[in-house]
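> just coords:
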């Protein structure tokens, strides 16, 4: 009897043979190219040719057999990344995973389902459902979950896919899309879709699969134009990890950029200037309540009426519009006059920031105004304010997008979201994020209501995802402990409203490893030893630091120790390429949001870097722990972070002590061993004795410089004079 694997292996061989014949045949035209119909046929042939090239090694990922009423035998359907119709192809065609009939793949496991095609509903009976794991043109395995399947069978399929993860690049989930994810991917693009997804819930993958779905066109619907859409990512590192995903899923590309960088570009375009963003904000200044409150105010909607008053005071032909705006910001009397009761006095004081003329720095952050103006810089927290005023004074309408996609939206301020709505045609947006991962609450949002209140209730849809598909059960347990501790420390209404523990899958691995190393060198030695354990199995790994300052302190030692063991570590403090993400990288927490790695190492999880003094430190530790698929390592030199002091049931704890080196005493014939610290004491004693002898054997002279004598020592150590 032929097994399902043998059957699918034979089918794959036949499929690749048919595709190869089509590629060898190339593109042929019947008729002259100036004929309209022939040009249309040529374009279709060329598109089909390129589609075959793109999916040749992995032509499909799923199969279902459906039984139509009145038909004698079931129809066998294969689904992949493109619609392919090739002569000699088994079954005649491969269906696109975004087609209407593909809804049968992602619905419940009930034996009878229906789908809508060309306005007609078709009822079918599902005979077989299979997931086909094909790697580099070879069939790896077949997972079957037919009509007799249970939810556990589907879970096993997901477990296998997760266990195979060995790279940090965001991968497609076409083979394992779950019903709740499929529903969000296919949600209507005519309104704004908000998705609050917990760490590891697949919200970034959903966002990119939604792009591919909305760009899809067939005889039933016309997709969005990718050139008329834009995607905002959290960092350049995240763009590197996802930039090939949509082209692989949809065969088209979309512009991906960072929100602050895009707004700065718009300011420069509208003003024909070359301003740069000053984001050199010293972290300790952000811990000052006044400064945090000022940033929160600048990102709120309360300042909009005041900004409109400021815009009316700026000359239309100002040679330097940004300088004119800052001039008003720095004039306390003028601000008070323009305020007209819009802001309270204490809020106005937060908006007003005097500028020195010398080289001092206010609060450890501010550059002198004269230097700022000379270097054409805009402070990061002022960018949204300035862009809003520039739009008010612009003679042209802001650019419009058919759809805006935004990842990690928790870091976006309400004012930034308001600006995005001015660029979204009919409010068509997809916004994903997780309020529990906002590590800069003063600059972002603490509640989704800060964004949803800006839209009519009928113009948005809000969804939540709590299931973690990324990390092992043991890692999720530790992450939930950190999250719960942070919840108690923060103890705010916003945190309480959004507190949702992760729902873990029963995918078990080792407990996270917690290593105490009392010295920096010992910690790095332990880190490199753990890297060596996994570098062959999982070449893609991440070493996570608290911030840029912390990374600078440990980078040289980590790089040097790793290189001695043959491991190359890439410094990801600025940016990372897709090639870098396939190896070992060191990245601060701020730049690692959205990324994921098979193995993660977190340095210095102590009460210095992660303290109760600032409750968002718990969010930072939560983000770091939830980057790992399979294995997590944590290290500390100082006393353990209070977020982890009660986490011992969830970790395997070890201590690395300095091992005394055993040497051989050279002055004994037997070579008596002794410890290195004893040898050091002996050498130190000999050194002090030598200095004492040198002092007492220096020539002596009287007050007028005449040489007297030098002291000598007899066998008993007493001085004698010659």
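Received the coordinates, thanks. Just so we're clear, the structure is a prediction, and the values are computed from it rather than from any experiment. Numbering: from 1, shown residues only.

> switch to C-alpha atoms for all contacts and neighbour counts from now on
Fine.

> Now do the strands in the stretch 1-150 of the chain.
With strands called from DSSP state E, counting those that start in this stretch, the stretch 1-150 of the chain shows them at 62-68, 75-80, 84-85, 93-96, 112-117, 120-135, 138-144.

> can I get those strands in TSV with mean neighbour count and distance to residue 419?
As requested, the strands of the stretch 1-150 of the chain are exported to TSV (neighbours: other CA atoms under 10 Å; distance: least, CA to CA, whole Å):
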stretch	mean neighbour count	distance to residue 419
strand 62-68	20	42
strand 75-80	20	38
strand 84-85	18	42
strand 93-96	20	36
strand 112-117	14	38
strand 120-135	17	41
strand 138-144	17	47
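
> Residue 635 is nearest to which of the ones you listed?
Residue 635 sits nearest to strand 120-135 of all these, at 36.1 Å, using CA to CA.

> Tell me the gap between that closest one and the middle of its chain.
The chain centroid and the centroid of strand 120-135 are separated by 34 Å under CA atoms, centre = their mean, to the nearest Å.

> How about stretch 254-266?
Per CA atoms, centre = their mean, the centroid offset for stretch 254-266 relative to its chain is 17 Å.

> hmm, back to that, could the strands of the stretch 1-150 of the chain go into JSON lines alongside distance to residue 628?
JSON lines is the format used below for the strands of the stretch 1-150 of the chain (distance: least, CA to CA, whole Å):
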{"stretch": "strand 62-68", "distance to residue 628": "28"}
{"stretch": "strand 75-80", "distance to residue 628": "29"}
{"stretch": "strand 84-85", "distance to residue 628": "37"}
{"stretch": "strand 93-96", "distance to residue 628": "32"}
{"stretch": "strand 112-117", "distance to residue 628": "37"}
{"stretch": "strand 120-135", "distance to residue 628": "23"}
{"stretch": "strand 138-144", "distance to residue 628": "24"}
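
> And here is the other one:
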């Protein structure tokens, strides 16, 4: 049952049930191991939740190593648990192979990684690497920022083609012969033969047979071998070692440099963003229009290639360029959480790190909160290099009580109408409280004081811009809690910016000013998705404190949120009515 509480009242009163077709049944579940384990109070980082793994989840965990999976999971369906237990299972079943190739878990930020860090060690696995996307390219210093428009464009999959064209733009066919002088004599490779060697190497590069740097080495080796043929015709027979030395000689390297120059990833990206002519050539044939080219040139980071203040989106341009030049090492299996938020260029960065392995993709399209968030898994999986990955859909939730899931579910028709509304396997009467107030800070401090008297974890979640003021109010009331940052780990009592709430869970959540959370995003739909994330972080209780009217989307008819399992008792989850 949902409650609405007047901040001046001492008692909690039930919100009158709304009449009409919008109301949906809820159920009161019986007790059991699952309920007891989920409802056991939390004290900080995510714990091993093997006791809560359900049959439909276990099937995903035990899928073959060769199978790439995508798990579309509604809040509380256990997709993160599935991913972590899949890592442990695969390491157990394929220990020798994965010991060599490795397993990588990628999360959205360090706070999330800190939250899940203890799970695999608790299962006996200590070799899995945990990383954010940015940490995969941690030698590129981020010091700048793009506009939303520029960041979205830089994350577009077309940028991979633009970068490849820019790199290949530096190739120049030979314009003369190559003369090589050694102690044994002087030999000349004619322009026509050199051009043929160059054309063969360029064709292999264009076909993707090898990377740019390997192509350069091959050309040098072929050129040195051409000199060897001439030497042998004259009665000199250089050893293989001498030919390798010749390939590294000043004469051969100089000839190669003129037609196939060395490339540096950061320098290439910097030049592409500052050279209109190069960008125009790389963006030809309708790849980018004039407005898009101007937007990229305007988003060039200040400084040189070594001192540039790169933006987060630039990092993945550099990573793409490095792969084009030198290639990228990979893992035997990669697990990526919150994958719906990745740009196509970020997806490509992950795809090349499991090119010879398999992939487990975890996410929820309804929780996509970046401007470039995926709208379909088919497109996202194509960017991840796994268009044939098997899609699993989890809609039966265990963590979020039906009362809370039903309330948050009112947003689904506005943020992801194509998704099946999730159901909940458990209820918690009184789990949801709406608290309208004229003094948000006072209401928050009162709720924090109340939460401190209970066991388990709690979090105050607010719009990013409101966190600092709430921190001051709580300190003033001698109720200071830990302020969660992108590089910290959640504790038992946290003040959480809405942008960092994704993937976390707390026994009690105090959600502050939903309208401000929505307004904190660049687009209303993204704001509603952010709010959906915030409203689905609670395991036992959700209190929504607001001075502004609740977003209109929360007045929508509630989708079915209750698991209609046999033997459960139906109760009403009403429509909000406010006066």
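In hand now; what should we look at? Predicted model, so just to flag it, every value in this text is computed and none were measured.

> before we move on, the earlier item: between the strands of the stretch 1-150 of the first structure, which gets nearest to residue 458 of the first structure?
By CA to CA (comparing all of the strands of the stretch 1-150 of the first structure), the closest turns out to be strand 112-117, at 25.7 Å.

> can you give me the helices for the stretch 401-550 of the second structure?
All helices of the stretch 401-550 of the second structure, identified by DSSP state H, counting those that start in this stretch, fall at 402-408, 412-415, 440-452, 467-476, 514-519, 524-535.

> which of those is buried the deepest?
helix 402-408 (a mean of 29; mean count of other CA atoms under 10 Å).

> Pull up the aligned stretch in the first structure for that one.
The aligned range for helix 402-408 of the second structure in the first structure is 473-479, by TM-score structural alignment.

> does the counterpart of residue 82 of the second structure in the first structure sit in a helix, a strand or a coil?
When the first structure is aligned by TM-score structural alignment, residue 82 of the second structure is paired with residue 206. Three-state secondary structure (criterion: DSSP: H, G, I helix; E, B strand; the rest coil) places residue 206 of the first structure in helix.

> With adjacent residues omitted, what lies nearest to residue 206 of the first structure?
Across the structure, with CA to CA, 6 or more residues apart in numbering as the measure, the residue nearest residue 206 of the first structure apart from its sequence neighbours is residue 185 (6.2 Å).

> Please work out how many residues are found near that neighbour.
Applying other CA atoms under 10 Å, we find 22 other residues in the vicinity of residue 185 of the first structure.

> For it, give me its contacts.
Taking CA atoms under 8 Å, 6 or more residues apart in numbering as the criterion, residue 185 of the first structure is in contact with 206-207, 209-210, 213.

> Quick one: residues in contact with stretch 89-102 of the second structure.
Around stretch 89-102 of the second structure, the neighbours that count as contacts under CA under 8 Å, 6+ apart are 61-62, 65, 125, 127-129, 330-333.

> hang on, the earlier thing: counterpart of the residue nearest to residue 206 of the first structure over in the second structure?
Residue correspondence, TM-score structural alignment: residue 185 of the first structure in this structure matches residue 61 in the second structure.

> wait, residue 253 of the first structure sits on residue 247?
Yes. Applying CA atoms under 8 Å as the test, residue 253 of the first structure and residue 247 come out as touching, 5.2 Å apart.

> for the second structure, longest helix please?
Looking only at the second structure and at elements set by DSSP state H, the helix with the highest residue count is helix 212-233.

> Pull out the buried positions in it.
Within helix 212-233 of the second structure, the residues that qualify as buried by neighbour count (16 or more other CA atoms under 10 Å) are 212-228, 230-231.

> equivalent range in the first structure for that helix?
Under TM-score structural alignment, helix 212-233 of the second structure has no counterpart anywhere in the first structure.

> after that helix comes which helix or strand?
Once helix 212-233 of the second structure ends, the next helix or strand along the chain (criterion: DSSP states H and E) is helix 240-247.

> Can you tell me which helices and strands the helix or strand just after that next one packs against?
Following helix 240-247 of the second structure in sequence order, the next helix or strand is helix 250-259 (DSSP H and E). Secondary-structure packing of helix 250-259 of the second structure (3 or more CA pairs under 8 Å, 6 or more residues apart in numbering; DSSP states H and E): strand 178-182, helix 212-233.

> would you turn these into JSON lines with distance to residue 391 of the second structure?
JSON lines is the format used below for those (distance: least, CA to CA, whole Å):
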{"stretch": "strand 178-182", "distance to residue 391 of the second structure": "56"}
{"stretch": "helix 212-233", "distance to residue 391 of the second structure": "35"}
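
> closest one to residue 146 of the second structure among these?
Proximity of these to residue 146 of the second structure was assessed by CA to CA; the nearest stretch is helix 212-233, lying at 29.1 Å.

> can you give me the angle that closest one makes with helix 240-247?
Calculated by axes from the mean of the first three to the mean of the last three CA atoms, to 10 degrees, helix 212-233 of the second structure forms an angle of 120 degrees with helix 240-247.

> ok, residues contacting helix 212-233 of the second structure?
The list of residues contacting helix 212-233 of the second structure from outside it, by CA under 8 Å, 6+ apart, reads 180, 187-189, 194, 197-198, 201-202, 204-205, 237-238, 243-244, 246-248, 252-253, 256, 260, 262-263, 324-326.

> likewise stretch 337-351 of the first structure?
Stretch 337-351 of the first structure is contacted by residues 290-291, 293-294, 297-298, 302-303, 305-306, 309-310, 329, 335-336 when judged by CA under 8 Å, 6+ apart.

> Could you find the counterpart of residue 625 of the first structure in the second structure?
In the second structure, the residue matched to residue 625 of the first structure (TM-score structural alignment) is residue 535.

> Just tell me what residue 50 of the second structure corresponds to in the first structure.
In the first structure, the residue equivalent to residue 50 of the second structure is residue 174, according to TM-score structural alignment.

> And for that match, the neighbour number?
Per other CA under 10 Å, the neighbour tally for residue 174 of the first structure reads 22.

> ok, back up a step: list the ones among the contacts of stretch 337-351 of the first structure that fall in strands.
Judged by DSSP state E, the subset of these located in strands is empty.

> who's in contact with residue 654 of the first structure?
Applying CA under 8 Å, 6+ apart, one finds that residue 654 of the first structure lies in contact with 513-516.

> thinking again about what came up before, what distance do you get for the match of residue 50 of the second structure to residue 354 of the first structure?
Using CA to CA, to the nearest Å, one obtains 55 Å as the distance from residue 174 of the first structure to residue 354 of the first structure.
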